[in-house]
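> All I have is the shape, not the residue letters:
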């Protein structure tokens, strides 16, 4: 029986994706735009801001720290920056909701402030590992308390000063890198982070847009503390992580021909395109341009027969958030697809390896979870059965937005209806998903309770 607050997706089988559409603004860039605009000097005008719960958690946190923010209104936001030392102590804990990006990046930005602050989150976020950021921040002199398990809430105490750090990350993570660079803004001397593999570089690009000097030498990125940021104008491109559901959907649904407008194609984020092309996908990048310091293009994707591959390990950090929907592509491909080197998936909003394997099994797909990935044998997709009743068998998304949307897309190749439960968190990253997917040709309904 569904929980009274549960949101379920009921998706009819088959369909074709056609037309032109624009997915919401990039979530990663939306977070960073508010953070840097808040500590800049002067006004920053932002367009294309993602009005989902995750990004709004970041925005509301800075309002609670005394930053005047107008909007969002149709993606438009105006931030009156308070400068590097202008943030004020909030009147209570800052609630990050379900947003790991908000919590991890803010732990760095707030580590060097002159006031105490506590960061809290929902049940899911409170289970996610935080030592990966709190331990290197402690090496810089930060004082951050966690639970015994190294999870939130995070209690940040004021410190006399932070000291720059030369840190080599054991695991590639843009959130860890960004957290340390943001702390480095407040540290004495130079802060450097060396990556074992390339990760998204939105923080570095945006710091440069705000006039802050960032230096990159091969896999090492450095900055010196004590500088200043200057307000500017920012245009946030459409989110490639949101576009990924339609890239896969159009690839697997016969007769599909879809154009996705103004999508960010940052080279540290295009793993989903590279992997789909390696599987035989028909993807064309059109009208390449730059928006807000980020490369952007319109993406045309048409149906193509896919084949199983061994996903290159160097593409994993470039597609870490898109791997769940790529598992759907693998399930529809001919032959075997193997993913390794993606243990990070185990500590996302859910254990995305196990949860995806369980859902694929319900659709009759042979999916073998591995400690750091998955082995999937492509073939016909089944159905969860009659989706017309509240008690219909369903796939459990475990409150993970990417799981829910991935299995909604799977219905394009299913033999019967697909029901998915615990989908409410889709609105945190992709508000309007059901309506936009429906306009493109997916027969999807959302019900509550």
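Sure thing, it's come through. Being a predicted model, the structure only gives us computed values, none of them experimental.
> going forward, measure contacts and count neighbours with C-alpha atoms only.
OK.
> ok, residue 441 touching residue 18?
Yes. Between residue 441 and residue 18 there is a contact under C-alpha atoms under 8 Å: 6.7 Å.
> Okay, one more to line up with it:
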């Protein structure tokens, strides 16, 4: 069981340095899954070794793939081929990872196996019906708790049917689950999305040899996958996760005297909505060394302290930055003017009700924000946030990291009730931030009540 630990971010010195952040979580999950479905041995470098991804590695072992850690970030997967996964002998525990749970539902749906998925208290509260309903059309059967929640029993289809599915709302997880099920089906699986979502699954399908067609009309995209391909093992280089890079970069924008470079960040255009928004807010954000690695665009991103202004962020940008809204809201708390973040309904079904948790985070730090429908509105005068509160994280790693970043730039320290869940996506976060500051600006707290006083 993961140990909980309270912590606090304290205001102080500027941040400086060049760092790497953990590998992209979305790509890490998919690299392990596609390695398990491929013929041959896939070499993966830069894999995120956070708890979420380690759960996926364990699940692939349980489904019959040989998964070996060769060195830090370097993993080797000997796959079983499309349709070759075996029935697991025990329950698959996905911990806190909604991505792993939903994508593995797609994997299992196309294989004639029985499996049970579970997770921690947070994941057991998250809805799975959004994937189980479309996957049922291929012949798979799902039995779960009310609302389709975990624990979830899955009976995969012996002869899966190809799917033709129109996403009701943009969701890379649902799209990916349908495509994974379609790998085992005869014929063409077709997915239509109303707005383009992150396309790591499509990129990786091509990388491993699948035949895939994508047609785009404005924001709308149609993906067609030819079923039952023979995927071939292919090396995967995992870029640094832009969602993880967001925290040190936003901190550098908010703390006077800061200049921080994050090396090798994934710059897939369907993942860089935060960077576009920060630039609109006046952020000094520079990309250098742009290049392509493993089929994904990457580059080094440098952020320097900036005076930010409020902006109106369109809802169409949400799919490209859905995980970054809490830390963007923190940035907006230091901007001059009104920031309106539109179309955030999806945040209500993340690790926590992330929309409500973000509003509560700001309120705990003396910043008023309002929710109008699915929009979050933050009106500020450019002054430093008061800080001084304790933030309840609801077992959500991004809320915890966002609150700690806020504490670095606020007038007074900001405490969080639990930092333990940060390791699900960003192992070493606290040590890295303290290294950038040259001292313990983020420190453990005995208990979850009061933040420490004073600057370290």
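Everything's here; your move. Only a predicted model underlies this, so the values are computations on that prediction, with no experimental measurement involved.
> Mind jotting down where the helices sit in the stretch 51-200 of structure 1?
53-64, 100-109, 131-139, 174-184 (DSSP state H, counting those that start in this stretch).
> a markdown table for those helices, including distance to residue 364 of structure 1 and mean neighbour count?
Output for those, formatted as a markdown table (distance: least, C-alpha to C-alpha, whole Å; neighbours: other C-alpha atoms under 10 Å):
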| stretch | distance to residue 364 of structure 1 | mean neighbour count |
| --- | --- | --- |
| helix 53-64 | 33 | 22 |
| helix 100-109 | 32 | 25 |
| helix 131-139 | 37 | 19 |
| helix 174-184 | 35 | 26 |
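> do you know which of the ones you listed lies nearest residue 222 of structure 1?
Residue 222 of structure 1 lies closest to helix 174-184 among those, at 7.7 Å (C-alpha to C-alpha).
> which bit of structure 1 covers stretch 350-367 of structure 2?
Aligned by TM-score structural alignment, stretch 350-367 of structure 2 falls on residues 348-365 of structure 1.
> hang on, I meant stretch 413-421 of structure 2
Taking TM-score structural alignment, stretch 413-421 of structure 2 hits residues 417-425 over in structure 1.
> With stretch 302-313 of structure 2 instead?
Using TM-score structural alignment, stretch 302-313 of structure 2 pairs with 300-311 in structure 1.
> For residue 14 of structure 2, see how far away residue 424 of structure 2 is.
27 Å (C-alpha to C-alpha, to the nearest Å).
> sorry, back to before: buried ones in the match of stretch 302-313 of structure 2?
Within stretch 300-311 of structure 1, the residues scored as buried using 16 or more other C-alpha atoms under 10 Å are 300-304, 306-309, 311.
> for stretch 11-24 of structure 1, same thing?
Residues 11-18, 21-24 are the ones in stretch 11-24 of structure 1 that count as buried (16+ other C-alpha under 10 Å).
> Span of that stretch from start to end?
Note: stretch 11-24 of structure 1 ends 22 Å apart using C-alpha to C-alpha.
> now swap in stretch 294-314 of structure 2 and tell me
Stretch 294-314 of structure 2: ends 31 Å apart by C-alpha to C-alpha.
> Can you tell me what residue 336 of structure 1 aligns to in structure 2?
Aligned partner of residue 336 of structure 1 by TM-score structural alignment: residue 338.
> show me the contacts for its match.
For residue 338 of structure 2, the contact set (C-alpha atoms under 8 Å, 6 or more residues apart in numbering) comprises 309-312, 377-380.
> Ok, residue 91 of structure 1 next?
Residue 91 of structure 1 neighbours (C-alpha under 8 Å, 6+ apart): residue 64.
> That one and residue 66 of structure 1, how far apart?
10 Å.
> As a check, name the ranges of all strands in the stretch 51-200 of structure 1.
68-73, 76-82, 94-95, 117-120, 143-145, 154-157, 162-163, 166-168, 187-188, 190-194 (DSSP state E, counting those that start in this stretch).
> Switch those strands over to CSV; also include mean neighbour count and distance to residue 236 of structure 1.
Below are the strands of the stretch 51-200 of structure 1 laid out as CSV (neighbours: other C-alpha atoms under 10 Å; distance: least, C-alpha to C-alpha, whole Å):
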stretch, mean neighbour count, distance to residue 236 of structure 1
strand 68-73, 15, 13
strand 76-82, 21, 10
strand 94-95, 20, 24
strand 117-120, 21, 26
strand 143-145, 19, 32
strand 154-157, 21, 29
strand 162-163, 22, 31
strand 166-168, 16, 30
strand 187-188, 20, 29
strand 190-194, 21, 25
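> To residue 230 of structure 1, which of those strands lies closest?
Among these, strand 76-82 sits nearest to residue 230 of structure 1 (C-alpha to C-alpha), with 8.5 Å.
> Run through the neighbouring helices and strands of the closest one.
Packing partners of strand 76-82 of structure 1 (3 or more C-alpha pairs under 8 Å, 6 or more residues apart in numbering; DSSP states H and E): helix 27-38, strand 41-47, strand 68-73.
> can we see that at 10 Å?
helix 27-38, strand 41-47, helix 53-64, strand 68-73, strand 233-235 (3 or more C-alpha pairs under 10 Å, 6 or more residues apart in numbering; DSSP states H and E).
> Quickly list what's touching both of residue 441 and residue 18 of structure 1.
Here residue 441 of structure 1 and residue 18 share the contacting residues 250, 256, scored by C-alpha atoms under 10 Å, 6 or more residues apart in numbering.
> Surely residue 62 of structure 2 and residue 90 touch.
Yes. At 7.9 Å, residue 62 of structure 2 and residue 90 qualify as touching, with contact defined as C-alpha atoms under 10 Å.
> ok, now which residue in structure 1 is the farthest from the centroid?
residue 160 (33.6 Å; C-alpha atoms, centre = their mean).
> which ones are touching the counterpart of that one in structure 2?
Matched to structure 2 by TM-score structural alignment, residue 160 of structure 1 sits across from residue 158. For residue 158 of structure 2, the contact set (C-alpha under 10 Å, 6+ apart) comprises 83, 109-113, 138-140, 184-185.
> Next, work out how far apart residue 52 of structure 2 and residue 292 of structure 2 are.
Using C-alpha to C-alpha, residue 52 of structure 2 is found at 26 Å from residue 292 of structure 2.
> Please enumerate the strands of the stretch 301-449 of structure 1.
Under DSSP E, counting those that start in this stretch, the stretch 301-449 of structure 1 gives strands at 336-339, 366-370, 373-377, 395-396, 418-421, 444-448.
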